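In: The sequence and its predicted three-dimensional model are supplied below.
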Amino acid sequence: MTDRIIAVGFNTAPVEGDLSLLDTRLAAMVEMGCTGAEVTVTGLDAVAACRFVPERVAELRTVMNRHDLAYSMHAPIAINLMDEAHADLMRRAAMVSMELAAETGARVVVLHPGRVAPKAWIDCQGALMQFELDQLGPVADRAAELGVKIAYENISPNARVIAGLETSYSLDPRLLAEQLQRLSHEAVTACLDISHAQQGAVLWGFDMIEACEALAPWIGHIHYSDSTGQPLDFPTTHLGEKHFFGAGDMHAPPGYGVVDFEALARRLPLRPDTRVVIEIKRNFHSHAGAATLAAAQGFARTVNAITAQGAAA
């Protein structure tokens, strides 16, 4: 049986227009044994006003083709297909993200689901969920035409969520599964962000592993990092203070939080061609990057072995 998880690697940080930094980072990933990479679209300067900058797209394609990695892309987090006031702009941004992936050989594009003000959610939940589907459907159709898949990612309780400015159904992976079921599009899978699921579970009081298992039939992409789930609802002055307290979206190596990765791996009958993307903060790379890669590779082996055993039973 073909492995469900086909690649493991890291995401790239924004390169602020310097594609030589991306080239160096991708080369380092190959050197350390990665088989995949997720390129952060923000900061590439390959798109402006939701249109290609042709010479930058060509340069980006050259850089990515230089390295033998299974690529995904993370579209701008600001894309919000539940934003009625900017509906056309958001849809165009999502469309060009699909097109950039196709132009550069990335087969998966990560998008964040819709977010709205809590009062709007209370007043108009059903209409907002349908609006998102109406926005996402044409983007998914375009992705299918291009041979690209969308990975819809469960979000974290970020600063705006904690401040009560916005909310999202996707804080709970089970609700994300229900929305993907409503859409039922061949080009749309789920991106399980493990750390986000842990944070959502603490915030909303559900069982993290059970919620991830409910999403599993839709999962075609995974973001791999650890956290405690402790909300960051107090002020900090440095990124390292988040890690010191164990609060917020830590983006930490396994063992720095409380996620039971072994138990989780045994409960995820994933979709074929799933990629695992490690998302740890830059300060961890020098002293924990190699160990985190080894842990993620072990996680992938467990998932693949359990899936193979289930198929053989």
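Out: Here it is on my side, so go on. Residues are numbered from 1 along each chain as shown.
In: Please count neighbours and contacts with C-alpha atoms only from this point.
Out: Will do.
In: Buried ones in stretch 300-313, by neighbour count?
Out: Neighbour-count burial for stretch 300-313, counted by 16 or more other Cα atoms under 10 Å, picks out 300-308.
In: so how far is it from its chain's centroid?
Out: From the chain centre to the centre of stretch 300-313 is a distance of 23 Å (Cα atoms, centre = their mean, to the nearest Å).
In: Dump the buried residues of stretch 300-313 to TSV, plus secondary structure and distance to Met208.
Out: Conversion of the buried residues of stretch 300-313 to TSV gives the following (DSSP: H, G, I helix; E, B strand; the rest coil; distance: Cα to Cα, whole Å):
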residue	secondary structure	distance to Met208
Ala300	helix	19
Arg301	helix	21
Thr302	helix	19
Val303	helix	17
Asn304	helix	21
Ala305	helix	22
Ile306	helix	20
Thr307	helix	20
Ala308	helix	24
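In: any idea how far Leu293 lies from Gly246?
Out: For Leu293, the distance to Gly246 (Cα to Cα, to the nearest Å) stands at 21 Å.
In: Put this next to the previous one:
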Amino acid sequence: MVAVGLTTQGQDGRPDSLLPKLQAIRAAGADAAEIALYDLDVVAGGRPLERQFARVLEIASEFALRYSVHGPIASNPWDLRHREIHEAVAAAHLTMAGRLGAGIYVQHSGRTVHATGPELAALRAQERDFLRRLGDLAGRMGVTVVVENLFGERPGDLTQLPHEVAEQVAEVDHPHVRVLIDFSHAYQEATRRGVDAWASVRQAAPLTAHLHVHDSFGRTATMLGHTRSETVAFGMGDLHLPPGWGDIPWEMLFGELRFLPGTIANVELPARYAEHAPEVVAQVRAMVGLGR
């Protein structure tokens, strides 16, 4: 573990909006920032918008932070219908990650609904081909692609736990493709399936180069509150709570897990919890054993 980071937040699309976000991340005492390029209008129809991205480069250069880049949330290697645009959009964002000097590019793993065994095997094979091509580009850009585990919410949803992502990454066998463990996503998906989340995480750890840290109760969102605060009160869904607000056993996990050298613990903290950012950064730094 080399750093604790925070993710940039906000969805107005303006490159200039990155400046106050990075200022806030630095003020919170973080060592790293995960730039949510999916929140910025820097790609259109799979093509880079160079003038827009130039401003992002200019702003990022003002800060002495380790950067990672989160690619599009909707990116899905199992979506064969839109395969070409998925690849073009991922390549555009990954190239930008390299130009930003980011060491890590976050790619979501595949998900679908109601696939048979042979269909699922074909989708996983397609994902491996996609990751090999992305890995080749990442190698040219000096970036490592990390594949993030997701979660399902409805009957018939199919997605991958951390150990299943690790199986894909091991079979891809590319030096620039590794695993990203999202602990809360793993908790929710494992609870939905009735399996042990932390056993899956343990299996994936040796191939893991990046972490997403946020808390929850591992409950599928089978109901929603009238307000976001009510949903938090019921403890349902992907809450992105500050660590300690949910019941993920952080001390146990960080006490026993070992990841690849250079791993960053990035806290995906929503803007509604921004006031807690300094204490969260200090807390996570202590949990992962990083001094100042």
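Out: Perfect, thanks for sending it. Small disclaimer: the values here were computed from a predicted structure and weren't measured.
In: and the two most separated of the buried residues of stretch 300-313 of structure 1?
Out: Spanning the widest gap among the buried residues of stretch 300-313 of structure 1 are Ala300 and Ala308, at 12.2 Å by Cα to Cα.
In: so where's the longest helix in structure 2?
Out: Longest helix in structure 2, counting residues (DSSP state H): helix 117-141.
In: after superposition, how close is that helix to structure 1?
Out: Compared with structure 1 after the fit, helix 117-141 of structure 2 shows a mean deviation of 1.3 Å (mean Cα distance after the TM-score superposition for structure 1).
In: which residues in structure 1 does the next helix or strand after that helix match up with?
Out: Moving toward the C-terminus from helix 117-141 of structure 2, the next helix or strand (DSSP states H and E) is strand 144-148. Mapping strand 144-148 of structure 2 onto structure 1 (TM-score structural alignment) gives residues 149-153.
In: The matching stretch vs structure 2, average distance?
Out: Stretch 149-153 of structure 1 sits 0.6 Å off on average (mean Cα distance after the TM-score superposition for structure 1).
In: which other residues reach that stretch?
Out: If you take Cα atoms under 8 Å, 6 or more residues apart in numbering as the criterion, stretch 149-153 of structure 1 is touched by 107-113, 140, 143, 170, 187-193, 220-221.
In: Please, where are all the strands along the stretch 51-200 of structure 2?
Out: Ranges of strands in the stretch 51-200 of structure 2, per DSSP state E, counting those that start in this stretch, are 66-70, 104-108, 112-113, 144-148, 157-158, 177-182.
In: Turn these into JSON lines, columns for distance to Arg51 of structure 2 and mean neighbour count.
Out: Listed next are the strands of the stretch 51-200 of structure 2 as JSON lines, based on distance: least, Cα to Cα, whole Å; neighbours: other Cα atoms under 10 Å:
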{"stretch": "strand 66-70", "distance to Arg51 of structure 2": "19", "mean neighbour count": "24"}
{"stretch": "strand 104-108", "distance to Arg51 of structure 2": "22", "mean neighbour count": "26"}
{"stretch": "strand 112-113", "distance to Arg51 of structure 2": "35", "mean neighbour count": "14"}
{"stretch": "strand 144-148", "distance to Arg51 of structure 2": "25", "mean neighbour count": "28"}
{"stretch": "strand 157-158", "distance to Arg51 of structure 2": "39", "mean neighbour count": "16"}
{"stretch": "strand 177-182", "distance to Arg51 of structure 2": "30", "mean neighbour count": "29"}
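In: With that, I have no additional questions.
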